[in-house]
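Engineer: Got a predicted model here, sequence first, then my questions.
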Amino acid sequence: MSTFGTFYRVSTFGESHCKAVGCIVDGIPPGMAVEEQDIQRQLTRRRPGQSNLTTPRDEKDKVEILSGTERNVTLGTPVAMMVRNQDQRPHDYTDDTLDNFPRPSHADYTYLQKYGVKASSGGGRSSARETIGRVAAGALAEKFLKEAYGLEIVAFVSSVGQVAVPQYPSTSSINDVDASELPMSQEFLELLNTVTREQVDKEDVRCPDANVAERMRQRIMAAKAKNDSIGGTVTCVLRHVPIGLGEPAFDKLEALLAHAMMSIPATKGFEIGSGFRGTQVPGSLHNDPFVAKADGTLGTKTNWSGGIQGGISNGEHIYFRVAFKPPATISQEQQTTQYDGKEGVLSTRGRHDPCVVPRAIPIVESMAAIAIMDAVLAQDARAKSASQLSPAAVAALPRSMKKHNHPSV
């Protein structure tokens, strides 16, 4: 479907070469000040044509808020936002050859089998152009989360091909612990704790490590020079996340985040916290011991869990990584098969990114904001209901069964 979320519901519309793309957002609380420029910042970071590392398609991606606000204040009613396509070129896809061939690794064949018809220009709904609505809805959610909770969401490119930001310990031991068995290095954890969007955006490849960023840039340009493409990964960290988000058992917070991330075009993998690396270490090193914090609450010493335990946020930073495949559109002749089963050679035209991860950064951040916003509204509803409980009934529970600052106690 084209709708994500339960309490914060986002529906996107539009194809890659239609007149406009956008979204309808239902569930944003009333009374929040918002202007189009608040949404535009993230759309500008997503737009094509930012550098020679991206597609040359020239779109300004100027957002228009159509409903749900008055005098720049949300009304609590659905917010509709739209971006007009200005540089669409459907004629790039009118070649008879493209009518005969399903493009390798594209959605042409599957869409045609599913619907009996497909968009003849670009990727239609499967195009990354659809993500404009996601970014607009995510920017709206992020503004609320920032104002209400101080939530910070920062994503960055952590690898391009085999060029990667160092993530694992390189020393033989740390405090008599075999570093090879630690899920990640203290340096990488510190990066997650401190990285900012300003640092990320200093490099056109959107990697905060300048030395690694240059090597990533060279790898992308090498692929572009060969009319080829390359994939990569995006790491995202969420700081100041409220405790208690996530719904056992099928809507665990990491499951919602995985759903959100894997719905982004070109994604092929998701891991949270220690991820797959965590399968290689003993439990004695992987467990997160609790520690008392200065404010009287509990925190964890290591946070290999990535801020989520039992499917519920524990107040630590949430961090995860998303894998993106190489863009499927390449300007090379490809030996493949036509719809009628005859083998042939496909030559494609059009404009495409040699690597999608630099432009995927605001998309990952926005989908994270949408997922967290949905979980926040769900928990707010529960907390409101809990506040109506009898204080005497809650007080009678054993200490281990209740939160010390339960609203009814």
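Structural biologist: In hand now; what should we look at?
Engineer: When you work out contacts or count neighbours from here on, use the C-alpha atoms and nothing else.
Structural biologist: Noted.
Engineer: from what I can see Thr302 touches Pro289, true?
Structural biologist: Yes. Counting by C-alpha atoms under 8 Å, Thr302 does reach Pro289; the two are 7.2 Å apart.
Engineer: More neighbours: which of those two?
Structural biologist: Thr302 (18 against 12; other C-alpha atoms under 10 Å).
Engineer: The structure to be compared is supplied as follows:
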Amino acid sequence: MSGSTFGKLFRVTTWGESHGPAIGAVVDGCPSGLPLREKDIQCFLDRRKPGQSKYTTMRNESDKVEILSGVFEGKTTGTPISLVIHNYDQRPKDYGNMVQTYRPGHADYPFTEKYGFRDYRGGGRSSGRETAGRVAAGAVASLFLKEMGITVTTYTKSIGPIAISEEDYHFAEITENSLYMPNNDAAKKAEVYLSSLLKNLDSSGGTIECFATGLPVGLGEPVFDKLDANLAKALMSVGAVKAVEIGDGVGAASSAGSLNNDEFCIRNGQIAKKTNHSGGTLGGLSDGSTLLVRATVKPTSSIARTQSTVTSEGRETELSIKGRHDPVIVPRAVVVVESMTALTLADLLLENMGSRLNKIKTFYSEGMK
């Protein structure tokens, strides 16, 4: 199976299955000298782990990470960083009625057609549990970004019809509710909505918003490796994400050039933009303003409501999915979106170092002193 590695210079490879012995990631290309401890990664995984509220799966996994290589005396060595997370609460019997039955909304059917088999235990490699490895790697990337003065902030903008307007954001409240919404009142309304869906054996989708500050001008490449293009690929690689927007996104279609263009000005002696409709990118390159990206997450596919489907033998049947599943993926996906954004930025930061000859000369001349 190809396609398990992301990035060019700051690379992450994830491995493992939902109900296998363990899952994890290998991070290669991280510079040496970065302070890194297991607790630095654990705080990211704790945001993603199951069982945080009644709106997430009750699978009882601590998601405790172990660093196997690439760190010595509390700092990265520049060699591959191997991270492992053991699966302890495995219940493959919960999926016994799905051995020959394709789950609506899942990858079961195309996966079987492609590989000639499928791991019916929660989807195996195509399970959302794979994202734990991404989050562990994203924690390393985030620490690297912090050293570069870059901050990434991510939160739930909407769940179902409950959406928060920008003027109502209260970022201090993001960690005060289990839905990671920057508005506690909106979170309460969303909880009422989710409770009604739970009673009807249904699920919800939502929107995750992420912004990054402190970016230098010029991250990204102007053709295929645009900053926004790489971000779109990174976020669309998350299984439940069905759309990605940068800045105004789809709203730009109903705007006019005179409104959508961000006029330049001088602010505090520096070139700046009066507005940020472009979301911090121009021509595929970061422009020094706040990077703003939005990911649309579909409703959880695994629901207990009876649905029509077919078996691998071509027989029509019905299926109600048992087991432990999230009625809404959005809150746990917040840190996944943040991690994929951090990995994208870390990779482009390293790639950007070779863009100008004078920068290369400066690096090597200072390094030889």
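Structural biologist: Received it, and whenever you're ready, just let me know what you need. Please read all numbers here as calculations on a predicted model, not as lab measurements.
Engineer: TM-score for this pair?
Structural biologist: Once superposed, the chains reach a TM-score of 0.95 (TM-score structural alignment, normalised by the length of the second structure), with 360 aligned residues with a C-alpha RMSD of 1.4 Å.
Engineer: Specify, as a residue range, where stretch 358-369 of the first structure falls in the second structure.
Structural biologist: Aligned using TM-score structural alignment, stretch 358-369 of the first structure spans residues 331-342 in the second structure.
Engineer: That stretch: average distance to aligned residues in the first structure?
Structural biologist: Mean deviation of stretch 331-342 of the second structure relative to the first structure after superposition (mean C-alpha distance after the TM-score superposition for the first structure): 0.5 Å.
Engineer: got a list of what the counterpart of Leu285 of the second structure in the first structure touches?
Structural biologist: Counting by TM-score structural alignment, Leu285 of the second structure corresponds to Ile312 in the first structure. Neighbouring residues of Ile312 of the first structure by C-alpha atoms under 8 Å, 6 or more residues apart in numbering: Ile243, Gly244, Leu245, Gly246, Glu247, Pro248, Lys252, Leu253.
Engineer: what does the third one align to in the second structure?
Structural biologist: It refers to Leu245 of the first structure. Under the alignment (TM-score structural alignment), Leu245 of the first structure pairs with Leu219 in the second structure.
Engineer: Burial check on that match, number of neighbours?
Structural biologist: 26.
Engineer: Secondary structure element for the residue positioned nearest the centre of the first structure, which one?
Structural biologist: Nearest to the geometric centre of the first structure sits Val364, at 1.9 Å (C-alpha atoms, centre = their mean). Using DSSP states H and E, Val364 of the first structure sits in helix 357-386.
Engineer: cool, and Pro48 of the first structure?
Structural biologist: Under the criterion DSSP H and E, no helix or strand holds Pro48 of the first structure.
Engineer: Isn't it up against Thr54?
Structural biologist: Yes. With contacts defined as C-alpha under 8 Å, Pro48 of the first structure counts as touching Thr54 at a distance of 6.4 Å.
Engineer: Residues in contact with both of the two, list them for me.
Structural biologist: Both Pro48 of the first structure and Thr54 are in contact with Arg359, where contact means C-alpha under 8 Å, 6+ apart.
Engineer: Show me where the stretch 201-350 of the first structure has its strands.
Structural biologist: Assigned by DSSP state E, counting those that start in this stretch, the strands in the stretch 201-350 of the first structure fall at 232-239, 267-272, 290-292, 298-300, 308-309, 312-313, 318-324, 334-337, 343-346.
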